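Asks: Could you work out the structure for the sequence below:
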Amino acid sequence: MRKEKMFAMRMSLPDYERIHRKAEQAGMSMTGFLTLSALEKSIVVVNGLDNATAELKAIGRNLNQITTLCNMGKIRCPDLNEVQKVRRGVRFPVWPDGPGLTDGNCLRG
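Replies: Next up is the predicted model:
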């Protein structure tokens, strides 16, 4: 969305630092953070997904390579049991004090 209006405001240094810290933790600019906060939209930060995302991308690349080899006729009937074991072991923290999604609850295979 195009930003057409400029808005300036004054606040105490502690408030500024606290808002700035929260915006950084959310990976957002202060403008974006304050706009979403003021419009009563939820700002959800889930820490620790970088490693899980990297692992899932690697698994996806491996599966794509296997699929390509199958389609080329270079391999037949690959054993995906090990892939299933790895996938079942991946846990995602969904909320800070709650359980994560694991096993086949979110992925069917």
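Asks: all contacts plus neighbour counts: C-alpha atoms, from now on.
Replies: OK.
Asks: what helices or strands is the helix or strand hosting F33 leaning on?
Replies: F33 belongs to helix 30-38 when assigned by DSSP states H and E. Judged by 3 or more CA pairs under 8 Å, 6 or more residues apart in numbering; DSSP states H and E, the packing partners of helix 30-38 are helix 13-25.
Asks: now the helices for the chain?
Replies: 13-25, 30-38, 49-72, 81-89 (DSSP state H).
Asks: List the buried residues for the last one?
Replies: Neighbour counts using 16 or more other CA atoms under 10 Å place R87 of helix 81-89 among the buried residues.
Asks: one more to put side by side:
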Amino acid sequence: MNNDENKKKKFKVIGFALVIIGGLLMATSMIEFFMKFGTFQMPRLFFLGFIGIPMLGVGSMILKFAYMGKIARYTSNEVSPVIKDTANYLLEGTRDSIA
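Replies: So this is what the prediction gives:
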């Protein structure tokens, strides 16, 4: 395994950990917030949402970097035949006017 593969593996582990922890913190915050509706008590764990939302965002960004190569290769493989067909069609239609 080369150095880039190690970095991608670390990015995936860190990204998934941040997304899961951030999601749990945000869910805890929201559940506790909505459970306090109808009572006169203040939510005590609402601040966890302010920690969870940035963690969720940073984790998502790290996961995007970790999977960027796979996504680019997939996109290239899907788009290349269409571009080739379009270019051939345009060249076939303009061949008489060029010569």
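Asks: And the TM-score between these chains?
Replies: Superposed pair, TM-score by TM-score structural alignment, normalised by the length of structure 2: 0.34. Supporting alignment: 53 aligned residues with a CA RMSD of 3.8 Å.
Asks: can you tell me which helix in structure 2 is longest?
Replies: Ranked by residue count and defined by DSSP H, the top helix of structure 2 is helix 3-35.
Asks: Next, the buried residues of the next helix or strand after it.
Replies: Next along the chain after helix 3-35 of structure 2, taking DSSP H and E as the criterion, comes helix 47-66. By neighbour count on 16+ other CA under 10 Å, the buried set for helix 47-66 of structure 2 is 48-49, 51-53, 55-60, 62-63, 66.
Asks: From the residues you listed, pick the one nearest G15 of structure 2.
Replies: Relative to G15 of structure 2, the closest of the buried residues of helix 47-66 of structure 2 is G59; by CA to CA it sits at 4.2 Å.
Asks: The closest one against L18, yeah?
Replies: Yes: between G59 of structure 2 and L18 there is a contact under CA atoms under 8 Å: 4.8 Å.
Asks: Contact partners for M61 of structure 2?
Replies: Applying CA atoms under 8 Å, 6 or more residues apart in numbering, we find M61 of structure 2 in contact with G15.
Asks: run the last query once more with 10 Å
Replies: Contacts for M61 of structure 2 (CA atoms under 10 Å, 6 or more residues apart in numbering) come out as F11, G15, V19, M55.
Asks: Check the gap between it and T94 of structure 2 for me.
Replies: 44 Å (CA to CA, to the nearest Å).
Asks: Now the contacts of M61 of structure 2 in CSV, please, with extra columns for distance to N88 of structure 2.
Replies: Supplementary listing: those in CSV, determined by distance: CA to CA, whole Å:
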residue, distance to N88 of structure 2
F11, 41
G15, 42
V19, 45
M55, 47
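Asks: Tell me the buried residues in the helix holding F33 of structure 1?
Replies: By neighbour count on 16+ other CA under 10 Å, the buried set for helix 30-38 of structure 1 is M30, F33, L34.
Asks: orientation of that helix relative to helix 13-25 in degrees?
Replies: Relative orientation of helix 30-38 of structure 1 versus helix 13-25 (axes from the mean of the first three to the mean of the last three CA atoms, to 10 degrees): 100 degrees.
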